[in-house]
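J.: no sequence for this one, just the structure:
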């Protein structure tokens, strides 16, 4: 490597991982040079990424930093500017970015099958661990007071994490990939999406309309973009005029995971739930939360909102892409559909995981050159930007809903004498509110690795002192 290249690496090393598109003016060969990528056997590719998977603590930022430190800074497979540009592509497309990066490096070293093994190795530890936790949850979590006490404390902590994630996602989702600056138009679309979610607009309609509108706005055809949004609002007004009421909560999703009363969705619908959620995962796992909640809790009604919060808590305990919390949801679906069968639970967990990861595997294995052409197309890049900005508003409304549910959760309030129930509910709600505020303070006040993991551990322990009700 020449001296000028080394200087560029040192200069770019001071920037955070999400500092990406500003490097596009560098020479093209720097973005195509694979001469330093070692050609590893399939087994070594799998084992390397399996090691990344076992060390995938602390969420996507920590996971991406680990991959970058090992393969880019130490091993120098590719240059830092090229890594930033690659990461920029995966920030725009759906799917967990850390998994996609493992697949990208696997493709460089071993072709498309190497990319598949890279992604598989990275997600496998978390997938297996969350299946084990899902089994333990249905085995002892429904009747065990101590188990419930820990999860009662975790619910407001997780709700605070979701709210903090809204801010983190907004840091890059509200940046235009054309100007590389904060976009007031994207911010406005996030606000519009939040209002529409509160008024129960269907998520797909909101995402599609805002994505299309921003395609025109980015090209300064403002009037056409505003017309697209106006037509959506007029259509909503006509709907209200005909039905004399705002849409029901079931209008938020599509009902892909709707189930019979007292049962979960069948295996085919469980896979479809994962497939649709994976296709919507712009910006990472938190963007799947509104859709999965709408389908499993609101429309399907085969999962309570408190159990949904528990699934996110479990996802924060294990070394894994957070999107794998969906495996817990699939386990619950299969467990209920199979008549409380553990075997069907494992089947449901496996199917939803395959579904939710399928889009990112397909996108990545298609080849990075194809992906770059897609996201560098002005219309498509603007469409993806519009969707990413819109998702921020949708998650914000979901975060508020999860806050309310975590404060008023009935977890652990079984077999309580009626004369004591009101007092215990008031006490638990007050303690949950305090935990929520304290968690937000910690999340904003400290930037430590594995902070989410430590908060979850703290909550599990604190629950034994705060929410273990003496009867």
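T.: Now that the structure is in, tell me what you want to look at. Just so you know, these numbers come straight off a predicted model, no measurement behind them.

J.: hey, let's count contacts and neighbours off CA atoms from now on
T.: Noted.

J.: Determine the longest helix present in this protein.
T.: Assignment by DSSP state H gives helix 97-140 as the longest helix of the chain.

J.: list the helices and strands the helix or strand following that helix packs on?
T.: Once the chain leaves helix 97-140, the next helix or strand it forms, by DSSP states H and E, is helix 145-173. With contacts defined as 3 or more C-alpha pairs under 8 Å, 6 or more residues apart in numbering; DSSP states H and E, helix 145-173 has these neighbours: helix 305-317, helix 378-407, helix 418-445, helix 451-466.

J.: Would you check that residue 98 makes contact with residue 62?
T.: No. In this structure, residue 98 is not within contact of residue 62 by C-alpha atoms under 8 Å, at 9.3 Å.

J.: So for these two, which residue has more residues nearby?
T.: residue 98 (31 against 17; other C-alpha atoms under 10 Å).

J.: rewinding a little: out of the helices and strands packed on helix 145-173, which comes closest to residue 50?
T.: helix 305-317 (17.7 Å; C-alpha to C-alpha).

J.: ok and that closest one relative to helix 451-466, angle-wise?
T.: For helix 305-317 against helix 451-466, the angle by axes from the mean of the first three to the mean of the last three C-alpha atoms, to 10 degrees is 130 degrees.

J.: Now do the following helix or strand past helix 305-317: which elements does it pack against?
T.: Sequence-wise, the next helix or strand downstream of helix 305-317 (DSSP H and E) is helix 325-337. Counting contacts by 3+ C-alpha pairs under 8 Å, 6+ apart, helix 325-337 packs against helix 97-140, helix 267-279, helix 305-317, helix 342-366.

J.: mind checking which of those is nearest residue 191?
T.: For the helices and strands packed on helix 325-337, proximity to residue 191 was assessed by C-alpha to C-alpha; helix 267-279 is nearest, at 22.2 Å.

J.: what angle do that closest one and helix 342-366 make?
T.: Put simply, helix 267-279 runs at 40 degrees to helix 342-366, going by the same axes, to 10 degrees.

J.: list the buried ones in helix 267-279?
T.: Within helix 267-279, the residues that count as buried by 16 or more other C-alpha atoms under 10 Å are 267, 269-279.

J.: List the residues that contact residue 71.
T.: 77-78 (C-alpha atoms under 8 Å, 6 or more residues apart in numbering).

J.: if you set the cut-off to 7 Å instead, what comes out?
T.: Neighbouring residues of residue 71 by C-alpha atoms under 7 Å, 6 or more residues apart in numbering: residue 77.

J.: Assumed it was part of a helix.
T.: Yes. Looking at residue 71 with DSSP: H, G, I helix; E, B strand; the rest coil, it is inside a helix.

J.: Roughly how far does it sit from residue 124?
T.: Using C-alpha to C-alpha, to the nearest Å, residue 71 is found at 20 Å from residue 124.

J.: next, the one to line up against it:
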């Protein structure tokens, strides 16, 4: 009897959950959302599928695949999707909004500290150490995603082509990702084995034990009328502030540029946070001059050590951009508004994609063409993140990097004499800790930050 009763309990569906009753669970997920998208998705899977049994394994994976295809942070969009699946639009707003809130508050506080005390010894040393740790974490992301995505020569070739196009030819990031998606879509539609999903997932056992099992439908059904209404409402929520800024301040004002740039980013940054950061870093540093390469690494260190999506680093970028061109405002007030504006235009589209697309995507489970596009984009993203890792490495380890152009080739070349030995030592130590000893992200970040503070106080850096 003692062995069969637990199994019977496992097969029993959990009691219905109200919208108010879901708040503590979504707040808990938001508070635990450290470790980048992989860690955040793992937390959601553990809580939503294994612990609460709100959604089945297959439904969770189907939602994740859709969110991975979208531009923007897939973990936040996954939370929005599941919230929508359970409680409609209000549930999606609750889950997706709570997922962003802790990171928004934390990054804003750290941005203030950065501009007020960033040149002080301990704070400067802390961010020096964080840069080395972030380099190791980005390299580990290349390995982790590559192990999952590069299942054969075709996918490896897509990753290599994406890296070469970005690093050697300076091809725009959106072109690389869209091209990969088209290749995968056509390959999947043609039934080419290289673009088939990597192994099917059997139906989850005990399908009836979930609130939303494989056969359960969402609360909101797909219809063209509701889709167009949702599109109109959320497009206005997203773009009305952008239009107002352009009309009132003009296109050359820093707030207008922030609104337009990050709105464009929201439409083209496929492949998760690390892929988006490659695009943001290139534009913020090289095109707009809002920040220095090392400051982009500082912002990523903030995002890595706080809960919420890694793409929250864009709030730091917007903060610095407005802080350094405040106009009639005080620098801190301008920076705060710039950061909040960046977060708005970064995440408002995420709700639009989910609320418009999810009702239709619920009908598309197992679609071969979409699966092929997903596989190809994920493979290309490996090359995108590798490009980001190389870019970070050059600007972390060397104090001076020079652009080199030779025919169609365009790349950054480090000046060997500008090598920073302490940055190299800390980066190698972080890499050994991550790859050899499998140290967790938080311990590595903490140890490198402490080492940076110690080196600064000792006068070594």
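T.: Thanks, I have the structure now. Note that the structure is predicted; figures quoted are calculated from it, not measured.

J.: The longest helix of the first structure corresponds to what range in the second structure?
T.: On the second structure, the counterpart of helix 97-140 of the first structure by TM-score structural alignment is residues 74-117.

J.: once aligned to the first structure, how far is that stretch on average?
T.: By mean C-alpha distance after the TM-score superposition for the first structure, the fitted stretch 74-117 of the second structure averages 1.4 Å away from its aligned residues in the first structure.

J.: The aligned residue in the second structure for residue 405 of the first structure and residue 41 of the second structure: what is the separation?
T.: Structural correspondence for residue 405 of the first structure with respect to the second structure (TM-score structural alignment): residue 395. Distance, residue 395 of the second structure to residue 41 of the second structure, by C-alpha to C-alpha: 30 Å.

J.: same check, this time on residue 91 of the second structure
T.: Taking C-alpha to C-alpha, one finds residue 91 of the second structure at 18 Å from residue 41 of the second structure.

J.: Those two - which one has more neighbours?
T.: Taking neighbours as other C-alpha under 10 Å, residue 91 of the second structure and residue 41 compare with residue 91 leading, 24 against 21.

J.: and that one, what is it in contact with?
T.: 19, 83-84.

J.: Filter the residues you listed down to the ones also in contact in the first structure.
T.: Retained contacts for the contacts of residue 91 of the second structure in the first structure, judged by both residues aligned by TM-score structural alignment, their matches' C-alpha atoms under 7 Å, are 83-84.

J.: Of the contacts of residue 91 of the second structure - the most surrounded one?
T.: Of the contacts of residue 91 of the second structure, with other C-alpha under 10 Å as the count, residue 84 tops at 26 neighbours.

J.: pretty sure that residue contacts residue 92?
T.: Yes. The pair residue 84 of the second structure and residue 92 qualifies as a contact (C-alpha atoms under 7 Å) at a distance of 4.1 Å.

J.: ok so, going back, kindly reformat the helices and strands packed on helix 325-337 of the first structure as a markdown table containing distance to residue 30 of the first structure.
T.: Compiled in a markdown table, these are given as follows (distance: least, C-alpha to C-alpha, whole Å):
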| stretch | distance to residue 30 of the first structure |
| --- | --- |
| helix 97-140 | 15 |
| helix 267-279 | 31 |
| helix 305-317 | 37 |
| helix 342-366 | 20 |
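
J.: mind checking which of these is nearest residue 382 of the first structure?
T.: Per C-alpha to C-alpha, nearest to residue 382 of the first structure of these: helix 267-279, 17.4 Å.

J.: Just the residues contacting that closest one, thanks.
T.: By C-alpha under 7 Å, 6+ apart, the residues outside helix 267-279 of the first structure that reach it are 94-95, 256-257, 288, 291-292, 330, 334, 348, 351-353, 355-359.

J.: how close does residue 153 of the first structure get to residue 64 of the first structure?
T.: 29 Å.

J.: Kindly report the same for residue 88 of the first structure.
T.: 12 Å.

J.: again with residue 43 of the first structure
T.: Taking C-alpha to C-alpha, one finds residue 43 of the first structure at 22 Å from residue 64 of the first structure.

J.: Next: residue 419 of the first structure.
T.: For residue 419 of the first structure relative to residue 64 of the first structure (C-alpha to C-alpha), the value is 52 Å.

J.: What of residue 191 of the first structure?
T.: From residue 191 of the first structure to residue 64 of the first structure the distance is 29 Å (C-alpha to C-alpha).

J.: Touching, residue 270 of the second structure and residue 73? I think so.
T.: No. Counting by C-alpha under 7 Å, residue 270 of the second structure does not reach residue 73; the two are 8.6 Å apart.

J.: What is the end-to-end distance of stretch 62-76 of the second structure?
T.: Termini of stretch 62-76 of the second structure sit 15 Å apart (C-alpha to C-alpha).

J.: starting at the chain centroid, how far to that stretch?
T.: Chain-centre distance of stretch 62-76 of the second structure: 10 Å, with C-alpha atoms, centre = their mean, to the nearest Å.

J.: ok, residues contacting that stretch?
T.: Contacts of stretch 62-76 of the second structure (C-alpha under 7 Å, 6+ apart): 37, 40-41, 77-78, 81, 96, 99, 266-273, 309, 311, 350, 365, 374.

J.: can you check stretch 447-456 of the first structure too?
T.: Contact with stretch 447-456 of the first structure is made by 57-58, 62, 154, 313, 316-317, as judged by C-alpha under 7 Å, 6+ apart.

J.: Spatially, which two of these are the most separated?
T.: 62 and 154 (21.7 Å).

J.: From residue 78 of the first structure, how far out is the closest residue to residue 133 of the first structure other than its chain neighbours?
T.: If the residues on either side of it in the chain are set aside, residue 133 of the first structure comes closest to residue 314, at 7.3 Å by C-alpha to C-alpha, 6 or more residues apart in numbering. Look at residue 314 of the first structure and residue 78 of the first structure: by C-alpha to C-alpha, they are 35 Å apart.

J.: On the three-state scheme, the aligned partner of residue 286 of the first structure in the second structure is what?
T.: Correspondence of residue 286 of the first structure to the second structure, assessed by TM-score structural alignment: residue 274. For residue 274 of the second structure, the assignment made with three-state DSSP gives helix.

J.: what's the neighbour count on residue 274 of the second structure?
T.: By other C-alpha under 10 Å, 27 other residues sit near residue 274 of the second structure.

J.: Report the contact partners of the closest residue to it other than its chain neighbours.
T.: Among residues not flanking residue 274 of the second structure along the chain, residue 385 sits closest, at 6.0 Å (C-alpha to C-alpha, 6+ apart). If you count contacts by C-alpha under 7 Å, 6+ apart, residue 385 of the second structure has them with 142, 274-275.

J.: need those in JSON lines with distance to residue 370 of the second structure, can you?
T.: As requested, the contacts of residue 385 of the second structure are exported to JSON lines (distance: C-alpha to C-alpha, whole Å):
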{"residue": "142", "distance to residue 370 of the second structure": "23"}
{"residue": "274", "distance to residue 370 of the second structure": "22"}
{"residue": "275", "distance to residue 370 of the second structure": "20"}
